[in-house]
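Q: got a structure for you, letters missing:
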């Protein structure tokens, strides 16, 4: 909460400094920001809906069943798919990974799940395409998936 207050305070101070330097440029910037927000609002609401559904449907117990040590390579594939599709806030991902490990999920499967959750964003892909263009969005997600696979192979070899 304190970090949020600090970040909002810095933003407000920056806005006031900008306003003092040039009211006209500040108004133009705020108008552009508002227009961008309005364009992205449907995607943001959809993502928030999916986050709520995924947090209620994908319980740690269900994921542990799918990602147990006995699930092997299939469990890694399932972890990659679920991690790529699920939208869970980053501050929840690592405690969730620990919970999964404590409930019997395999380390390799959890490594893939956490890596995919943090880097691959198939649900947010439409918004990313709109903001950065399709070429960048597909390239970023593809590269993230390759890095997840490499990371998981390293964890599997070390573990």
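A: Nice, I can see it. The structure displayed is predicted, hence computed values, not measured ones.

Q: Only C-alpha atoms from now on, for both contacts and neighbour counts.
A: Noted.

Q: Residue 21 - how many residues pack around it?
A: Neighbour count of residue 21, defined by other C-alpha atoms under 10 Å: 11.

Q: do the same with residue 11
A: 12.

Q: One more: residue 12?
A: Residue 12: 12 neighbours (other C-alpha under 10 Å).

Q: And the one 10 residues further on, by the same measure?
A: Using other C-alpha under 10 Å as the criterion, residue 22 is surrounded by 11 other residues.

Q: how far does the helix or strand encompassing residue 100 sit from the chain's center?
A: Secondary structure from DSSP states H and E places residue 100 in helix 90-102. Relative to the centre of its chain, helix 90-102 is centred 14 Å away, using C-alpha atoms, centre = their mean, to the nearest Å.

Q: try it against this one:
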């Protein structure tokens, strides 16, 4: 129901924009479509990999690798995968939920999502060009450590 409301609000905003300035609205829609088609191949690959992974990894395997009882080694494995993976947030959170439903631990998924959002091993070369090597290493290192702190706090709050 809430999703329907958001779609209706978006449609209403689009109609208001179209009424105010048809040309700008068409340009905005074309830019949006171009951005969508540019990201679609990467997004499709990520979704396919996630689908394949969830198909072939049983809940027992997921629980053994990153389950509640995997402890710190499971958190470490999740953090490494999160640090080197480049997945947008709108894919990361549903993926974490799917993994939780299949036996992953709360703290393991918290550190996974935190490192995924904050640590950028893949993007480090680009970041170091703009901000410098020292700043990039410092930011990524602090983000990595902070991800574990966040995961432990979430584990205490949720009671994992």
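A: Nice, I can see it. It should be emphasised that the depicted structure is a prediction, and the values quoted were computed from it without experimental measurement.

Q: Need the TM-score from the superposition.
A: Scored by TM-score structural alignment, normalised by the length of structure 1, the superposition of the two chains gives a TM-score of 0.64; 143 aligned residues with a C-alpha RMSD of 4.0 Å.

Q: Packing partners of the helix holding residue 100 of structure 1?
A: Applying 3 or more C-alpha pairs under 8 Å, 6 or more residues apart in numbering; DSSP states H and E, we find helix 90-102 of structure 1 packed against helix 60-66, helix 107-119.

Q: For structure 1, just list every one of the helices.
A: 2-21, 23-57, 60-66, 72-85, 90-102, 107-119, 125-132, 134-158 (DSSP state H).

Q: among those, which is the most enclosed?
A: Compared across these, helix 107-119 shows the largest average neighbour count, a mean of 25 (mean count of other C-alpha atoms under 10 Å).

Q: what residues does it touch?
A: Residues outside helix 107-119 of structure 1 that contact it (C-alpha atoms under 8 Å, 6 or more residues apart in numbering) are 67-69, 72, 75-76, 79-80, 82-88, 90, 93-94, 97, 100-101, 141, 144-145, 148-149, 151-152, 155-156, 159.

Q: Please report how far the residue nearest to the spatial centre of structure 1 lies from residue 98 of structure 1.
A: In structure 1, the centroid-proximal residue (C-alpha atoms, centre = their mean) is residue 118; its distance is 4.9 Å. According to C-alpha to C-alpha, to the nearest Å, residue 118 of structure 1 stands 15 Å off from residue 98 of structure 1.

Q: what's the answer for residue 157 of structure 1, then?
A: For residue 157 of structure 1 relative to residue 98 of structure 1 (C-alpha to C-alpha), the value is 20 Å.

Q: got it, and residue 70 of structure 1?
A: For residue 70 of structure 1, the distance to residue 98 of structure 1 - C-alpha to C-alpha - is 18 Å.

Q: Ok, residue 86 of structure 1 next?
A: Distance from residue 86 of structure 1 to residue 98 of structure 1, by C-alpha to C-alpha: 17 Å.

Q: What of residue 138 of structure 1?
A: In terms of C-alpha to C-alpha, residue 138 of structure 1 sits 30 Å off from residue 98 of structure 1.

Q: With residue 156 of structure 1 instead?
A: Where residue 98 of structure 1 is concerned, residue 156 of structure 1 sits at a distance of 17 Å (C-alpha to C-alpha).

Q: so which strand or helix has residue 138 of structure 2?
A: helix 133-158.

Q: Report the separation between residue 23 of structure 1 and residue 16 of structure 1.
A: 10 Å.
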